[in-house]
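Student: Prediction below, plus the sequence it came from.
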Amino acid sequence: MCNSLIPAAYRGYGTNGSAATGGPGRQDFPPAPEPLPVPVMDNHTHLDFPDGEAPVGVAAALDAAEAVGVQGAIQVGCDLASSRFTVQAVDLDPRLLGAVALHPNDAPGYALRGELEEALAEIEQLASHPRIRAIGETGLDFYRTKGEGLAHQRYSFRRHIDIAKRLDLTLQIHDRDAHDDVVQVLREEGAPDRVVFHCFSGDEELARICNEAGWSMSFAGTLTFRNAANLRAALAVADPDLVLVETDAPFLTPHPHRGRPNASYMVPYTVRAMAELTGTDLANLCGRISENTVRAYGSWT
């Protein structure tokens, strides 16, 4: 691909901060996709995760996204440092809204250091900012956390649910290898009015549960992976009014660029795959996703 097709903010840099080398496993940023006919929002990204020694600034990242029809994003915190960054970032650019939380894989560390209650109190304080619209990402992760850490995860998840309900904020869920348990905790605690399964990783059964409960399902680049038949089956039955899109950047870059760095400007690759898989007109799908996103998080203006 011609280097000029890569947004200027991302040219020449890989995830190790060095110049792009090309070839298998290349770590330069992929080319920009064709712009979407109707703008959408990236409802989960991590702008504070730097590209090695060459981080892309908030404004430059959002400029690159806006150029291809991604008009806004949700910047997501997953520990105290990234949640503090999120509060600062949403004041820098009106195209950003934010989410703050302790990631389920980080919560056990805070607990073992005797810092969990203090950290949760700060998350609640940070969440009072008017442009913080979600508590997330929180939830359960049985892939990376084992043993006694799972009890701390569950406790932290329940506390985040309580914060979201008391502050009337959306709950943005990280669910990895823990579908049944996440649903169980939500039912036991009573889910907030607005729930989003970030980077939806379930199957048709979980999609039907979300349909019934009115929980939003956010699809990422994983939908385009060859081994993701479960996600494509889930999308096929998902209520169109509950479907969102995200990058989880800099992770989960969609096909055909899997393995290279991700960014919000890559959303159109996933949206086009969604339209093709569902047989939906692209412009109509974009409009529906945009409406769904505003309904989940409120207006960006």
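Tutor: Nice, thanks for sending it over. Residues are numbered from 1 along each chain as shown.
Student: Please make it C-alpha for all contacts and neighbour counts, starting now.
Tutor: Will do.
Student: and Asp51, how many neighbours?
Tutor: 19 (other Cα atoms under 10 Å).
Student: scratch that, Ala273
Tutor: Neighbours around Ala273, by other Cα under 10 Å: 18.
Student: That one - that's part of a helix, no?
Tutor: Yes: judged by DSSP: H, G, I helix; E, B strand; the rest coil, Ala273 forms part of a helix.
Student: what sits against the spatially closest residue to it that is not a sequence neighbour?
Tutor: Nearest residue to Ala273, sequence neighbours excluded (Cα to Cα, 6 or more residues apart in numbering): Thr224, at 6.7 Å. For Thr224, the contact set (Cα atoms under 8 Å, 6 or more residues apart in numbering) comprises Pro254, His255, Thr270, Ala273.
Student: Most neighbours of all these, which one?
Tutor: Going by other Cα under 10 Å, Pro254 tops the contacts of Thr224 with 24 neighbours.
Student: Give the burial count for the residue nearest to that residue when sequence neighbours are not counted, as a bare number.
Tutor: In this structure, Pro254 finds its nearest non-sequential neighbour in Gly221, 4.0 Å apart by Cα to Cα, 6+ apart. Taking other Cα under 10 Å as the neighbour definition, Gly221 ends up with a count of 28.
Student: Next: Val271.
Tutor: 25.
Student: got the contact list for the residue nearest to Pro254?
Tutor: Glu246, Thr247, Leu252, Thr253, Pro254, His255, Tyr269, Thr270.
Student: Okay, it and Pro104: tell me how far apart.
Tutor: 22 Å (Cα to Cα, to the nearest Å).
Student: what does Phe225 give?
Tutor: Distance from Phe225 to Pro104, by Cα to Cα: 25 Å.
Student: my guess is Ser218 contacts Glu246, does it?
Tutor: Yes: judged on Cα atoms under 8 Å, Ser218 makes contact with Glu246 at a distance of 6.4 Å.
Student: who has more neighbours, those two?
Tutor: Taking other Cα under 10 Å, Ser218 and Glu246 do not tie; Glu246 has more neighbours (28 against 25).
Student: Take this one as well and set it beside the first:
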Amino acid sequence: MPSDKNAAPPSPEPLRTPVADSHTHLDMQSGTVEEALARAASVGVTTVVQVGCDVKGSHWAAETAAAYDNVHAAVALHPNEAPRIVHGDPDGWSRQGAREPGGDAGLDEALAEIDRLAALPHVKGVGETGLDYFRTGPEGKAAQERSFRAHIEIAKRHGKALVIHDREAHADVLRVLREEGAPERTVFHCYSGDADMARVCARAGYYMSFAGNVTFKNAQNLRDALAVAPLELVLVETDAPFLTPMPHRGRPNAPYLIPLTVRAMAAVRGVDEDTLAAALAANTARAFGY
């Protein structure tokens, strides 16, 4: 048995009903796009949403979606990217230092490029954007919020889904959405709230996408949220290469591992996996408009 934590986990039993991975980062995974898509398809994961986190990654997402019919793109500056640009913070998402123009002008320039990409037909979402108070301290909050508000406006103007990254910032994310007016289709990627927040999201019509951490022993809050979320607002994702579901936590994640999360979610919901998979596929297509 391989003990290498960097080794790819084995393929799970295929799903009988195909689903979509609503949020993945193929550019951060090993192997080629073709290999990733083929392995995913072999277990019933037939569509993926490739998500950009900075200008370079968003260009890659758009180009990849243009090249593959079963890949859709979302483009954005990750919440941790905005303060990196404004303050020249080398600990931001892309970890490339501050070689491009910084300050507010640099952020405006980057947002203008995201706006341009968001107009492309194969770009179906604007995100991941939002607020992250786990990695960014108080000095970065203003830049994050300015970037978040700009992404909301871009999503609404282009009629694209808004994909939200919300880490330890629930109240402020919901506040900004209320103040700006959320787009018609809004997705909380890697949903991290509790059941009470799920009820708030449900009333607003926000989609809640659950990742592999819903399988973790210490994630009862996520399972409680999943249990009360309306089925028509539930999505599934990998956020690969992160958040690998049990029993492979700590090893590299990839879209082909979605069946493990789907089966865990079906158990929480008390439904069979085919019923859940069919709902997840329909919901993802409706959320991203493909």
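Tutor: Here it is on my side, so go on. Predicted model only: the values in this text are computed from it and were never measured.
Student: TM-score of the superposed pair?
Tutor: Once superposed, chain against chain, the TM-score is 0.93 (TM-score structural alignment, normalised by the length of structure 2); 274 aligned residues with a Cα RMSD of 0.9 Å.
Student: picking that back up, looking at structure 2, name the residue matched to the residue nearest to Pro254 of structure 1.
Tutor: Under the alignment (TM-score structural alignment), Gly221 of structure 1 pairs with Gly212 of structure 2.
Student: same deal with His198 of structure 1?
Tutor: Using TM-score structural alignment, His198 of structure 1 sits opposite His189 in structure 2.
Student: now swap in Glu212 of structure 1 and tell me
Tutor: Match for Glu212 of structure 1 (TM-score structural alignment): Arg203.
Student: ok, now how distant is that match from Ile154 of structure 2?
Tutor: Using Cα to Cα, Arg203 of structure 2 is found at 23 Å from Ile154 of structure 2.
Student: surely Ala207 of structure 1 meets Ala238?
Tutor: Yes: between Ala207 of structure 1 and Ala238 there is a contact under Cα under 8 Å: 5.6 Å.
Student: tell me the contacts of the match of His198 of structure 1?
Tutor: Residues in contact with His189 of structure 2 (Cα under 8 Å, 6+ apart) are His23, Glu128, Val163, Ile164, His165, Asp166, Met208, Ser209, Phe210, Glu237.
Student: Let me know the helix or strand that the closest residue in space to the fifth one that isn't next to it in sequence is in.
Tutor: Of all residues not flanking His165 of structure 2 in the chain, Gly130 sits nearest, at 4.9 Å (Cα to Cα, 6+ apart). Assigning secondary structure by DSSP states H and E places Gly130 of structure 2 in strand 123-132.
Student: Give me the range in structure 1 that the helix or strand just after that strand lines up against.
Tutor: Note on strand 123-132 of structure 2: by DSSP H and E, the next helix or strand toward the C-terminus is helix 141-158. Using TM-score structural alignment, helix 141-158 of structure 2 lines up with residues 150-167 of structure 1.
Student: buried stuff in that stretch?
Tutor: 150, 152-165 (16 or more other Cα atoms under 10 Å).
Student: what about the helices in structure 1?
Tutor: 58-66, 80-92, 107-112, 116-126, 149-167, 179-189, 204-213, 229-237, 267-278, 282-297 (DSSP state H).
Student: Tell me how far the longest one lies from the chain's centre.
Tutor: Taking the mean C-alpha point of helix 149-167 of structure 1 and that of its whole chain, the gap between them comes to 19 Å (Cα atoms, centre = their mean, to the nearest Å).
Student: Kindly report the same for the third one.
Tutor: In terms of Cα atoms, centre = their mean, the centre of helix 107-112 of structure 1 is set 23 Å apart from its chain centre.
Student: now for it, which elements pack on it?
Tutor: Judged by 3 or more Cα pairs under 8 Å, 6 or more residues apart in numbering; DSSP states H and E, helix 107-112 of structure 1 is in contact with helix 116-126, helix 149-167.
Student: and the end-to-end length of stretch 224-238 of structure 1?
Tutor: End-to-end for stretch 224-238 of structure 1, by Cα to Cα: 16 Å.
Student: Mean deviation, the match of helix 141-158 of structure 2 versus structure 2?
Tutor: Here the mean offset of stretch 150-167 of structure 1 against structure 2 after fitting is 0.5 Å, by mean Cα distance after the TM-score superposition for structure 1.
Student: what does Val48 of structure 2 align to in structure 1?
Tutor: Checking TM-score structural alignment: Val48 of structure 2 goes with Ala73.
Student: quick one, what contacts the residue most central in space within structure 1?
Tutor: Nearest residue to the geometric centre of structure 1 (Cα atoms, centre = their mean): His44, 2.5 Å. His44 of structure 1 makes contact with Ala73, Ile74, Gln75, Val76, His198, Glu246, Thr247, Asp248, Ala249, according to Cα under 8 Å, 6+ apart.
Student: how about the helices of structure 1 in TSV, adding distance to Pro33 of structure 1?
Tutor: Conversion of the helices of structure 1 to TSV gives the following (distance: least, Cα to Cα, whole Å):
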stretch	distance to Pro33 of structure 1
helix 58-66	10
helix 80-92	26
helix 107-112	37
helix 116-126	35
helix 149-167	35
helix 179-189	33
helix 204-213	28
helix 229-237	21
helix 267-278	6
helix 282-297	14
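Student: for those helices, which one sits closest to Val100 of structure 1?
Tutor: helix 80-92 (4.9 Å; Cα to Cα).
Student: Give me the residues contacting the closest one.
Tutor: For helix 80-92 of structure 1, using Cα under 8 Å, 6+ apart, the contacting residues are 48, 58, 75-77, 96-102, 119, 122-123, 126, 129, 131-132.
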